[in-house]
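Undergrad: generate a structure from the sequence data that follows.
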Amino acid sequence: MSAVDLTGPADPADPAGPDGPITAPLARGRAYWALADCWNIVRRGLTHYRRQPVNIAWQLGFPILSVLLYGYVFGSAMTVPGGGDYKDFLMPGMFVMTMAFGFINTATIVVYDATKGVIDRFRSMPMAPSAVVAGRGVTDLVVACAELAILVLTALAMGWRPDGGWGFLAAFGLLLWLRFALIWLGVWLGLLVPNPEAAGGLFAVAFPLTMISSIFVAPQLMPDWLGWVAAWNPISSTAAATRELFGTPVGGGDSWVEQHALLMAGVWPLVLTAVFLPLAVRRFQRLSR
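TA: A predicted model of the protein is given here:
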């Protein structure tokens, strides 16, 4: 007695036919699945922040404490070129410092996932290879937006008021542009350092990078050689550009890079991305070798 075919004849036009569950997802294309995988990585990263609030508390608490320390403790002793309130000079610099320090958190999370085998597990799954790196970048930008929002509320409570009109939107765009560029530095360093403890030592690199800049003091008030180094520091260009967009009356220096702060605030992150994004991708590809 022959077997009875209970499925009936296959209908090529019916998506629920025998080939439907297999061909329908494939028909969506690689771009769809790359975006879906990236979103899953982003959702995973944000879930970790929700379940471990101490991490986000540290990320937000440090810049807030720095604002209060420099604004109220050291502010009365600081000089602003051309006069003006030091808080108006300080706040754009603190926004930049928060974006600059973000690469330490990126490196710490990446090295933790690498040492715990999470990245190897992702690489063994049928997912887009770009999703791990892209998802990390999107997650960090979302967290950066939250950090900026908290800092702005803190600055407003301290009496800071931007006078640049709608230019403040462009200023926040430059801040996130800098953060985007430094994400790839953090990813590369996270894949390079051996353990999370070593990633914590990156603070020793970030601290002088932010101190020798125009975040706290104008370069023209420093010794000539140190002022030249501070002026050509990439984060100094972003700090000067955001002050200009926020309407802070600060006299600029005489060097070319200080006179073209808006231009360099766009160019420096582009250069950093062009250098560290390929390095991060190449290092990620070498993990399985």
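Undergrad: only C-alpha atoms for contact and neighbour calcs from this point on.
TA: Fine.
Undergrad: contacts for the helix or strand encompassing Thr47 next, please.
TA: For Thr47, the element it lies in under DSSP states H and E is helix 29-51. Contacts of helix 29-51 from elsewhere in the structure, counted by CA atoms under 8 Å, 6 or more residues apart in numbering, are Asn55, Ile56, Met127, Ala128, Ser130, Ala131, Val132, Ala134, Gly135, Arg136, Val138, Thr139.
Undergrad: look up the closest residue to the fourth one, ignoring the ones flanking it.
TA: What it means is Ala128. Ala34 (5.2 Å; CA to CA, 6 or more residues apart in numbering).
Undergrad: distance of that neighbour relative to Ala131?
TA: Distance, Ala34 to Ala131, using CA to CA, to the nearest Å: 6 Å.
Undergrad: looking at those two, which one has more neighbours?
TA: Ala131 (22 against 18; other CA atoms under 10 Å).
Undergrad: how many residues are close by the residue lying closest to that one once chain neighbours are set aside?
TA: Closest residue to Ala131 apart from its sequence neighbours, by CA to CA, 6+ apart: Cys38 at 4.4 Å. Cys38 has 25 neighbouring residues, counting by other CA under 10 Å.
Undergrad: for Cys38, give its distance to Asp113.
TA: Distance from Cys38 to Asp113, by CA to CA: 16 Å.
Undergrad: another sequence for comparison is provided below:
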Amino acid sequence: MSDTLTTARILTGRGIRLSRRNPDAVITSMMLPVMLMLIFVYFFGGAIDTGTRYVTYVVPGVLLLCAGFGSASTAVSVSEDMKGGIIDRFRSLDVGGTPILAGHVGASVARNLLATVLVFGVAFLIGFRPTATPLGWLAAIGLLVAFITAISWLSAAAGLLARTPEAAGGFTFLMMFLPYPSSAFVPIDTMPGWLHGFAEHQPVTPVIESLRGLLLDQPVGDTPWIALGWCAGLLALAVTASESLFRLRTR
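TA: Next up, the predicted model:
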């Protein structure tokens, strides 16, 4: 186990170095959520009634959108490794699939945390004022890290499933789409009735509602536990699928 963790840590460093060699993708994954936040706040915020300042309402959704953009690049990185032949070299060094994929996921989490800091910084500049307690901040950060980790593993599985890096890039579409039919940008009760069931019971909504409540020091009930349940379920599914797909691709 210690050898696996050490190898995963080393490969996480490799993933971060690879990110530095592709600054365009990193900058895009960081700046696009910020731009969308500014567009929603300044272009549409005045027309959307959420019962509070719109920037206060929208920031949790933008954080998840940011996490989605950042993690989607993991699919491309994994697909490039599978196509480029580096996996054969790793296997000749007796490096298994789990630490290889964990390295990609670790790099994704690191990139996403940096992007999250950027989103928070811009949000503060345009008027976001959280009132979370220290415990609330810890809970919000922990939940966000859990969500990022889960979707990063899901992205790694998508990279193994795709046959080309270009096809793996299509995973970005799902990450872009999922926050929209949720409570990220507008209250669910303003949506058409036929959409309520999906919007209320998809994985993104409880995460957003939990982050919003924790950051604003509002009652959250059992919503964070539901959100963690979704994260744990997605993580278990993604890790299992990734290991099976890796064996299929390298046998």
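Undergrad: report the TM-score for the pair.
TA: With the length set by TM-score structural alignment, normalised by the length of structure 2, the two chains reach a TM-score of 0.93; 250 aligned residues with a CA RMSD of 1.8 Å.
Undergrad: corresponding residue for the residue nearest to Ala128 of structure 1 in structure 2?
TA: Taking TM-score structural alignment for the superposition, Ala34 of structure 1 sits opposite Thr4 in structure 2.
Undergrad: got it, and Gly201 of structure 1?
TA: Counting by TM-score structural alignment, the partner of Gly201 of structure 1 is Gly170.
Undergrad: tally up the residues packed near its match, please.
TA: Neighbours around Gly170 of structure 2, by other CA under 10 Å: 16.
Undergrad: repeat that for Thr79 of structure 1.
TA: Using other CA under 10 Å, the number of residues around Thr79 of structure 1 comes to 16.
Undergrad: pretty sure it is touching Tyr86, no?
TA: Yes: using CA atoms under 8 Å, Thr79 of structure 1 is in contact with Tyr86, at 7.1 Å.
Undergrad: residues contacting the spatially most central residue of structure 1?
TA: Structure 1 has Arg179 as the residue nearest its centroid, 3.4 Å off, counting by CA atoms, centre = their mean. Arg179 of structure 1 makes contacts with Met99, Ala100, Gly102, Phe103, Leu141, Ala144, as judged by CA under 8 Å, 6+ apart.
Undergrad: tell me the one of these nearest Met222 of structure 1?
TA: Ala100 (21.4 Å; CA to CA).
Undergrad: map that closest one across to structure 2 for me.
TA: Counting by TM-score structural alignment, Ala100 of structure 1 corresponds to Gly68 in structure 2.
Undergrad: tell me which residues of the helix or strand in which that match is found are tucked away?
TA: Gly68 of structure 2 belongs to helix 54-84 when assigned by DSSP H and E. Residues 54-82 are the ones in helix 54-84 of structure 2 that count as buried (16 or more other CA atoms under 10 Å).
Undergrad: and for stretch 173-193 of structure 2?
TA: Going by 16+ other CA under 10 Å, stretch 173-193 of structure 2 has these buried residues: 175-176, 178-188.
Undergrad: export these to CSV and tack on secondary structure and distance to Ser242 of structure 2?
TA: As requested, the buried residues of stretch 173-193 of structure 2 are exported to CSV (DSSP: H, G, I helix; E, B strand; the rest coil; distance: CA to CA, whole Å):
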residue, secondary structure, distance to Ser242 of structure 2
Met175, helix, 18
Met176, helix, 22
Leu178, coil, 21
Pro179, coil, 24
Tyr180, coil, 27
Pro181, coil, 27
Ser182, coil, 27
Ser183, coil, 30
Ala184, coil, 29
Phe185, coil, 32
Val186, coil, 34
Pro187, coil, 35
Ile188, helix, 33
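Undergrad: make TSV from those and add distance to Pro130 of structure 2 to it.
TA: Below are those laid out as TSV (distance: CA to CA, whole Å):
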residue	distance to Pro130 of structure 2
Met175	26
Met176	25
Leu178	25
Pro179	21
Tyr180	23
Pro181	24
Ser182	21
Ser183	18
Ala184	17
Phe185	17
Val186	19
Pro187	19
Ile188	22
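Undergrad: which one of these is nearest Leu237 of structure 2?
TA: Nearest to Leu237 of structure 2 among those, with distances taken as CA to CA, is Met175, at 16.9 Å.
Undergrad: wait, the closest one touches Leu64, no?
TA: No: with contact defined as CA under 8 Å, Met175 of structure 2 does not reach Leu64; the gap is 9.1 Å.
Undergrad: hmm, back to that, ok, which pair from the contacts of Arg179 of structure 1 is furthest apart?
TA: Between any two of the contacts of Arg179 of structure 1 (CA to CA), the greatest distance is 12.4 Å, for Ala100 and Leu141.
Undergrad: what about Gly164 of structure 1, neighbour count?
TA: Neighbour tally, Gly164 of structure 1, other CA under 10 Å: 16.
Undergrad: residues in contact with the aligned residue in structure 2 for it?
TA: Using TM-score structural alignment as the criterion, Gly164 of structure 1 maps onto Ala132 of structure 2. By CA under 8 Å, 6+ apart, the contact set of Ala132 of structure 2 is Leu214, Leu215, Leu216, Asp217.
Undergrad: cutoff 10 Å now
TA: The neighbours of Ala132 of structure 2, taking CA atoms under 10 Å, 6 or more residues apart in numbering as the test, are Leu138, Ala139, Ala140, Arg212, Gly213, Leu214, Leu215, Leu216, Asp217, Gln218.
Undergrad: how much space separates the closest residue to Ile151 of structure 2 other than its chain neighbours from Phe173 of structure 2?
TA: For Ile151 of structure 2, ignoring the flanking residues on the chain, the nearest one in space by CA to CA, 6+ apart is Ser71 at 6.5 Å. Remark: distance between Ser71 of structure 2 and Phe173 of structure 2 (CA to CA) = 12 Å.
Undergrad: what do the two both touch?
TA: By CA under 10 Å, 6+ apart, no residue touches both Ser71 of structure 2 and Phe173.
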